[in-house]
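Visitor: no FASTA, just this:
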């Protein structure tokens, strides 16, 4: 099971954290998936198919942080290729900016209307916490607000149950995993969760501006080798 991790889709001239892909590069990457006989889908769709023993041709597409450029640039490309994706957003920073990145550049985040628009266009909207903090450093009360509180707020915003969570910075420990599970999420995405890997700590592969077709092919092969011995989580519904 391959899950691609994106962030911003915009001009890459000022990108100190290497989290941005240009619209042209994203289009090329989506075309490459198509040529491989693969289809990009949301996490819920991917996990549901795999739980049925299906979906070997599906790839999870995830976009973290909820930047405005998702609607401006990523969404039209996803629709063009008949893909969908999971958008992890921060209901505590609606219409804000990525203040957690000290080096900048400042990128605007989606408004409530923008998030609802993405959902109406068939994208899965899921939680990235309320405000993008390292959850492993939060006390129990703050951790519950960031997990359960964000789920309630986001479910109210889009008018449907939110099923997925994504750990800010990819940082996770057993206490955080247990809290996310207790908050009612069906799954959660991390980056490289190691021994915590499971349905509430799913690994993902970073995709960036430098990922040409050759690099994508290498990442896909390496991912298959790493995951071959890992039992996939069962998610139904």
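Guide: Okay, I see it. The model shown is predicted, which means the values in this text are computed figures rather than measured ones.
Visitor: When you work out contacts or count neighbours from here on, use the C-alpha atoms and nothing else.
Guide: Will do.
Visitor: what about residue 142, helix or strand, and which?
Guide: helix 140-144 (DSSP states H and E).
Visitor: gap between the residue most central in space within the chain and residue 49?
Guide: Taking C-alpha atoms, centre = their mean, the centroid of the chain lies closest to residue 62, which sits 3.1 Å from it. Look at residue 62 and residue 49: by C-alpha to C-alpha, to the nearest Å, they are 17 Å apart.
Visitor: Can you name the residues in contact with the host helix or strand of residue 24?
Guide: Here residue 24, judged by DSSP H and E, is contained in helix 23-35. By C-alpha atoms under 8 Å, 6 or more residues apart in numbering, the residues outside helix 23-35 that reach it are 9-11, 39-40, 73-74, 77-78, 81, 209, 211-213.
Visitor: Format those residues as a markdown table; extra columns: secondary structure.
Guide: A markdown table is the format used below for the contacts of helix 23-35 (DSSP: H, G, I helix; E, B strand; the rest coil):
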| residue | secondary structure |
| --- | --- |
| 9 | strand |
| 10 | coil |
| 11 | coil |
| 39 | strand |
| 40 | strand |
| 73 | helix |
| 74 | helix |
| 77 | helix |
| 78 | helix |
| 81 | coil |
| 209 | coil |
| 211 | coil |
| 212 | coil |
| 213 | helix |
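Visitor: dropping in the other structure now:
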């Protein structure tokens, strides 16, 4: 689970990695015989009884720096990824982060450019709110309406969803399922773990070879409950 790739001079939430660090992390994966792929590709491979050696890579929020900095790294290492974007904030910024700094988000053209490069585009909701606190109308807009808007942007079906802040409860998961998404990503969904609440591991600037090795081993334990996904 990545977010922004770029300047880390101000990073109060620890969501940014530098391009050099991302490049080193992807290189670490490849040297271990692993390859980053979109989540949909990973799930399809697992459904066929495969998927060994594949790692789902996700980038949340749809920052504009994805096209400038992340895409070249992904190309260099032959990796794919899923980019979760906010169709209600196209060309805006991360106004939901009170401490800033303000980071520009991709425009519709930027999202289409990423899609044309083979990046899977998924929804992160409309505006980046905690779905566990949303009323019924807002929950529908953040799930079903965001999917419809994003499908119009990329002229293709949108099958993946990502819960803002990683927070999910049974009601939010059911809304995502009802909206027609094939899967959804969380962070550590506990007993809700399954196709519509997939666990992920945050990867940050401090994650070198040793920390990445530990995180991959620990994640194997966390994902056992979704072994049939």
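Guide: Thanks, I have the structure now. In this text the structure is predicted, and so the values were computed from the model without any measurement.
Visitor: In structure 2, point out the residues matching the helix holding residue 142 of structure 1.
Guide: Against structure 2, the aligned range for helix 140-144 of structure 1 is residues 136-140 (TM-score structural alignment).
Visitor: Against structure 1, what's the mean shift for the matching stretch, could you check?
Guide: Using mean C-alpha distance after the TM-score superposition for structure 1, stretch 136-140 of structure 2 ends up 0.4 Å from its aligned counterpart in structure 1, as a mean over the superposed pairs.
Visitor: what's the offset of that stretch from the middle of its chain?
Guide: 22 Å (C-alpha atoms, centre = their mean, to the nearest Å).
Visitor: so what's residue 234 of structure 1 closest to, chain neighbours aside?
Guide: residue 51 (4.8 Å; C-alpha to C-alpha, 6 or more residues apart in numbering).
Visitor: Where do the strands of structure 2 begin and end?
Guide: Secondary structure of structure 2 (DSSP state E): strands at 4-5, 16-17, 35-37, 54-56, 58-59, 82-85, 120-123, 160-162, 183-185.
Visitor: Residue 226 of structure 2 is nearest to which of those?
Guide: strand 183-185 (12.1 Å; C-alpha to C-alpha).
Visitor: on that earlier part again, just the buried residues of the match of helix 140-144 of structure 1, please?
Guide: Buried residues in stretch 136-140 of structure 2, counted by 16 or more other C-alpha atoms under 10 Å: 139-140.
Visitor: What are the contacting residues of it?
Guide: Residues outside stretch 136-140 of structure 2 that contact it (C-alpha under 8 Å, 6+ apart): 131, 172, 175, 179.
Visitor: which position in structure 1 aligns with residue 76 of structure 2?
Guide: In structure 1, residue 76 of structure 2 lands on residue 80 (TM-score structural alignment).
Visitor: got it, and residue 167 of structure 2?
Guide: So, by TM-score structural alignment, residue 167 of structure 2 is matched to residue 171.
Visitor: can you check residue 122 of structure 2 too?
Guide: Aligned partner of residue 122 of structure 2 by TM-score structural alignment: residue 126.
Visitor: now residue 93 of structure 2
Guide: Residue 93 of structure 2 maps onto residue 97 in structure 1, by TM-score structural alignment.
Visitor: From residue 50 of structure 1, how far off is that match?
Guide: 35 Å.
Visitor: Repeat that for residue 108 of structure 1.
Guide: 35 Å.
Visitor: again, but for residue 21 of structure 1
Guide: Distance from residue 21 of structure 1 to residue 50 of structure 1, by C-alpha to C-alpha: 28 Å.
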